[in-house]
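Asker: heads up, no residue letters with this:
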């Protein structure tokens, strides 16, 4: 039954817009034919002429109707519901992209995801809007955020952030989507979930180096913040477990974690390299300056006397080999699936989509450029 719900957070013009959109899509208002008059629609839905006009303005913005003075409002012959612009909102969890607010690695990840979204969005008449949403403190604030989602076809969230809004966003948008960072967020069917797995990043690193014939494979973890410590510890253990299972020479002595704060990280790396003398080092951090300084102090040549790689999103040191999450591909896949669902009614995947990592090689390994996988 087509009824406007005046107690909902969705503005009445937006509710009427959706009803009229469905009437055009179903053929009740065929292409080239006249819509019911403003007065008739106002009487049918028990609303003011102003609300009807606002709904018609939304349809006109999508080029789905044509107003002809003294004649009325007609359904467009050239534009259809299937090719109307799609609107996607990216619910950004930070107030600004600044180094003091968002670490460099996260900044790079977010910009790459957004870049991938735009690449597909531009090709498919899909507008992607990035907007900051604070955590809703009460139901009043939550309803206000729901109103901000009204009019969008899809809302994209980052992992488990903004849980309250994410849990009710389906009341306003056709698709609720989540970017699954590293450790997968809680999954709610039928959400669209696209991302990567931290475990697959480590597996990719091990698979890449296991045929290289290294004599000793080491690992040193250097946290940037105290929050990094448990995660880097897990990743060190995972590297050790997967590496040994793959036949890599990873002795216990070749694993070291620099305590936080890392005031003496450079000295610890120097002492570690002198003591263990690994010919391959998994540098479990994206804070590369201490490593390069330590290697320089020891007069070691990266890619010749020692090979090393890190796992990271940003190209903080382009000459260093790394395993990187496929952030731009995540953005592209996310918008492609939203377009498939909203425009062509293709079903959303019933399971999470994890995209494979990428290998970026530089002279810190000295491998042949034939093995290089460039960032797309």
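Answerer: Received, thanks. Worth saying up front: this structure is predicted, and the values here are computed from it rather than measured.

Asker: okay, CA-based contacts and neighbour counts for the rest of this
Answerer: Will do.

Asker: The stretch 1-150 of the chain: strands as residue ranges?
Answerer: Across the stretch 1-150 of the chain, reading from the start of the chain, the strands by DSSP state E, counting those that start in this stretch fall at 65-68, 72-75, 86-92, 126-132.

Asker: buried set for the second one?
Answerer: Looking back up the chat, that one is strand 72-75. 73, 74, 75 (16 or more other C-alpha atoms under 10 Å).

Asker: if you go through this protein in chain order, where are the helices?
Answerer: Per DSSP state H, the chain has helices spanning 12-26, 38-45, 49-61, 104-123, 139-149, 163-168, 198-209, 228-245, 265-276, 289-297, 327-344. These are given in chain order.

Asker: quick one, the third one and helix 12-26 angle?
Answerer: Using axes from the mean of the first three to the mean of the last three C-alpha atoms, to 10 degrees, one finds that helix 49-61 and helix 12-26 are set 50 degrees apart in direction.

Asker: I'd like to know which elements helix 49-61 is packed against.
Answerer: Under the contact criterion of 3 or more C-alpha pairs under 8 Å, 6 or more residues apart in numbering; DSSP states H and E, the helices and strands touching helix 49-61 comprise helix 12-26, helix 38-45, strand 65-68.

Asker: go again using 10 Å as the cut-off
Answerer: Helices and strands touching helix 49-61, as assessed by 3 or more C-alpha pairs under 10 Å, 6 or more residues apart in numbering; DSSP states H and E, comprise helix 12-26, helix 38-45, strand 65-68, strand 72-75.

Asker: before we move on, back to that, which of the strands of the stretch 1-150 of the chain is buried the deepest?
Answerer: Sort those by mean neighbour count, taking mean count of other C-alpha atoms under 10 Å, and strand 86-92 sits at the top with a mean of 21.

Asker: Just name whatever secondary elements it is in contact with.
Answerer: Helices and strands touching strand 86-92, by 3+ C-alpha pairs under 10 Å, 6+ apart, are helix 104-123, strand 126-132, helix 139-149, strand 154-158, strand 175-180, helix 327-344.

Asker: Just want the angle from that strand to strand 126-132.
Answerer: 20 degrees.

Asker: relative orientation of strand 86-92 and helix 104-123 in degrees?
Answerer: What separates the directions of strand 86-92 and helix 104-123 is an angle of 170 degrees, with the same axes, to 10 degrees.

Asker: for comparison:
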């Protein structure tokens, strides 16, 4: 049974979206996002044991917030984790935690904080929480959005608050929905008609960055009538439904997910930058001409997408990147030697005697268990490496995936 009220597909809140609103809304979304992913009839997109809601509590209880902020709330010693761009897959985040462990340990010591320990469950929950931080966009700048509305010539066809052209529909109602996902679906569905209108008026078709679209949404909210008292809605997506829609709408004819699907539009699960709602909306608009041309050449009908369908597809594409890197045991074995792991750990009778033999450690069957062990023993490893005049080995996300998968295979071969 789904959480109560989920069938309505709307999360309700009022007024401007402040940071506190953002975090509360994020927590509500996380429950739905991971619950649905775990309930999917096909293979789950997320591990059902990883709970981002619990991860948010761990972030506070373990003292992470004393050094790190999320959207300005928290410490100033470390970077604001809500404002870091780039990939955030499970292994990217695990690698970042590992790479910064010596620096974090030193800082905690200076602040009189003990080295925190994380159980496998806590590790998985914390990483799941950090993964979802950039799904929702930060509030944009309404003044900058107004300038964009004029500069990009949106005003030539659309009205907001009674000002603007009448060729296209008024954007007041769109603004009152309060979610960029409504804007994304409207821009996609009306894209061909908008392109024709712009050609008729000899207007250049504008492109938008994610930040620009955030500002534009902020302007639409501020300029539309009754924006201060109207209720705003945001749609949380359902990854399992998004997967079905991705197939049904024939997105897979051009785009691939983990190697399955078309090659024209590229691989969507291996993006260098993780796209949230607004970035996805901007990308859909900017690439619409090329996509429409390709669909026409392949005799693929242009799919219409309701806002809730768009939300589901975005949630699916966001979810598939969580464990995007599957890991390669052979590469992991080479890394274990190249990164100096075998100076302390033993494998197949080779290696050091300081640390435990990978094959004799029970329970290393889950990625979070291995990351937890690496984190908890970090201070001991750091001390031993100093004694041996070894540098702390840095790992990329893909390397962490390979190393973890290799260690998993050692446990399975006991």
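Answerer: On my side now, so go ahead. In this text the structure is predicted, and so the values were computed from the model without any measurement.

Asker: so what number do they get for TM-score?
Answerer: Scored by TM-score structural alignment, normalised by the length of the first structure, the superposition of the two chains gives a TM-score of 0.25; 146 aligned residues with a C-alpha RMSD of 6.2 Å.

Asker: Looking at the helices of the first structure, spot the one closest to residue 130 of the first structure.
Answerer: helix 104-123 (8.5 Å; C-alpha to C-alpha).

Asker: What residues sit buried inside that closest one?
Answerer: 104-110, 112-118, 120-121.

Asker: same for that helix, what does it pack against?
Answerer: If you count contacts as 3+ C-alpha pairs under 10 Å, 6+ apart, helix 104-123 of the first structure packs onto strand 86-92, strand 126-132, helix 327-344.

Asker: Can I get the ones you listed in a markdown table including distance to residue 232 of the first structure?
Answerer: A markdown table is the format used below for those (distance: least, C-alpha to C-alpha, whole Å):
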| stretch | distance to residue 232 of the first structure |
| --- | --- |
| strand 86-92 | 26 |
| strand 126-132 | 29 |
| helix 327-344 | 20 |
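
Asker: To residue 154 of the first structure, which of these lies closest?
Answerer: Closest among these, once you apply C-alpha to C-alpha, is strand 86-92, at 4.8 Å.

Asker: quick check: angle from the closest one to helix 327-344?
Answerer: Comparing the axes of strand 86-92 of the first structure and helix 327-344 via the same axes, to 10 degrees yields an angle of 140 degrees.

Asker: tell me the angle strand 86-92 of the first structure makes with helix 139-149.
Answerer: Using the same axes, to 10 degrees, one finds that strand 86-92 of the first structure and helix 139-149 are set 140 degrees apart in direction.

Asker: need the longest helix for the second structure.
Answerer: Longest helix in the second structure, counting residues (DSSP H): helix 19-39.

Asker: Run through the strands of the second structure in chain order.
Answerer: Applying DSSP state E to the second structure gives strands spanning 11-14, 69-70, 73-74, 159-160, 163-164, 231-234, 255-257, 260-261, 266-267, 346-347, 350-351.

Asker: mind listing what the nearest residue to residue 269 of the first structure once chain neighbours are set aside touches?
Answerer: Among residues not flanking residue 269 of the first structure along the chain, residue 294 sits closest, at 6.2 Å (C-alpha to C-alpha, 6 or more residues apart in numbering). Under the criterion of C-alpha atoms under 10 Å, 6 or more residues apart in numbering, the neighbours of residue 294 of the first structure are 265, 266, 267, 268, 269, 270, 271, 272, 273, 300.

Asker: Nearest to residue 194 of the first structure, out of the residues you listed: which one, please.
Answerer: Distance from residue 194 of the first structure was checked for each of those by C-alpha to C-alpha. The minimum falls on residue 265, at 35.6 Å.

Asker: What is the neighbour count of that closest one?
Answerer: Applying other C-alpha atoms under 10 Å, we find 21 other residues in the vicinity of residue 265 of the first structure.

Asker: How about residue 266 of the second structure?
Answerer: Neighbour number of residue 266 of the second structure under other C-alpha under 10 Å is 15.

Asker: Quick check, it in contact with residue 291.
Answerer: No: Residue 266 of the second structure sits out of contact with residue 291 when judged by C-alpha atoms under 10 Å, with a separation of 11.8 Å.

Asker: if we can go back for a sec, which one of the contacts of residue 294 of the first structure sits in the busiest neighbourhood?
Answerer: Highest neighbour count within the contacts of residue 294 of the first structure: residue 269, with 23 neighbours (other C-alpha under 10 Å).

Asker: Please report how far it lies from residue 275 of the first structure.
Answerer: The gap separating residue 269 of the first structure from residue 275 of the first structure is 10 Å, by C-alpha to C-alpha, to the nearest Å.

Asker: just residue 209 of the first structure next, same as before
Answerer: Distance, residue 209 of the first structure to residue 275 of the first structure, using C-alpha to C-alpha: 22 Å.

Asker: go on, residue 87 of the first structure?
Answerer: According to C-alpha to C-alpha, residue 87 of the first structure and residue 275 of the first structure sit 58 Å apart.

Asker: next one: residue 343 of the first structure
Answerer: Residue 343 of the first structure is 61 Å from residue 275 of the first structure, where distance means C-alpha to C-alpha.

Asker: again, but for residue 178 of the first structure
Answerer: Residue 178 of the first structure sits 45 Å away from residue 275 of the first structure, taking C-alpha to C-alpha as the criterion.
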